[in-house]
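Student: Just to be clear, the model below is a prediction. Sequence and coordinates:
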Amino acid sequence: MTVRPDNRLADAPMHPVSCRACGAAVLARKSSWQQTSVQWSQSAMAACRSWDPGDPFQGRHPVCEELRASIAQAATDGTIPVLESEG
């Protein structure tokens, strides 16, 4: 059986976005207006003011309202393409 390569990142790369509140720089991708993928780096986690390592998120990094708004603005401005809108 042949394993099909996963080309999602090639077809829809992640784009840098900085939180307007704390400056945490993450990578984000919008598959639709409702669905967002966020990739955190160590430096972004260190910069984020809303993340507490002792929080019960069990290793999952939350996305605060300020970062959500920053990503939404980037999508509205066209900095991040919304894949559902393309086509």
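Tutor: Nice, I can see it. Residues are numbered from 1 along each chain as shown.

Student: CA atoms for contacts and neighbours, from now on please.
Tutor: Noted.

Student: Check which residues of the lengthiest helix in the chain are buried.
Tutor: With secondary structure taken from DSSP state H, the chain has its longest helix at helix 65-77. Residues of helix 65-77 classed as buried under the neighbour-count rule (16 or more other CA atoms under 10 Å) are 67, 70-72, 74-75.

Student: next up, a second structure to put side by side with the first:
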Amino acid sequence: MKVVGPTCALKSSKVGGEDVVRCLSDQSLAISKSSKMEILQHVIDYIWDLQVELDTKKNQSSAPRTPLTTLNAELASISVENGCSDDRIMCR
């Protein structure tokens, strides 16, 4: 008996390639089916957690965010101070 995988043993001492592939393919199909379901469950849980987090953020009264125009103006002044041209995103 030759062991091919964790649950696959072939009785003949002369193992053909097709038998090995068939046995391993059956195992991988079983593994991939359960894995896909587990992954889908994790994705659903993750989306649910995000939704709960977004809903709690809406209900909390937090300080207003800084407008993007203010942040962009500050970023432009920093790039001018560093001598960066406008067409470059980052300066080294």
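Tutor: In hand now; what should we look at? All values reported here derive from a predicted model rather than from experimental measurement.

Student: Could you quantify their similarity as a TM-score?
Tutor: After superposition, the two chains reach a TM-score (TM-score structural alignment, normalised by the length of the first structure) of 0.23; 34 aligned residues with a CA RMSD of 3.9 Å.

Student: coming back round to it: who are the packing partners of the longest helix of the first structure?
Tutor: Counting contacts by 3 or more CA pairs under 8 Å, 6 or more residues apart in numbering; DSSP states H and E, helix 65-77 of the first structure packs against strand 15-18.

Student: who are the neighbours of the helix or strand just after the strand it packs on, in terms of helices and strands?
Tutor: The first helix or strand that comes after strand 15-18 of the first structure along the chain, using DSSP states H and E, is strand 25-30. If contacts are counted by 3+ CA pairs under 8 Å, 6+ apart, strand 25-30 of the first structure sits against strand 15-18, strand 36-39, helix 42-47.

Student: Let me know which of these is tucked in deepest.
Tutor: Ranked by average neighbour count under the criterion mean count of other CA atoms under 10 Å, those are headed by strand 15-18 at a mean of 18.

Student: who does it touch, helix- and strand-wise?
Tutor: Strand 15-18 of the first structure packs on strand 25-30, helix 65-77, going by 3+ CA pairs under 8 Å, 6+ apart.

Student: how does it look with 10 Å?
Tutor: strand 25-30, strand 36-39, helix 65-77 (3 or more CA pairs under 10 Å, 6 or more residues apart in numbering; DSSP states H and E).
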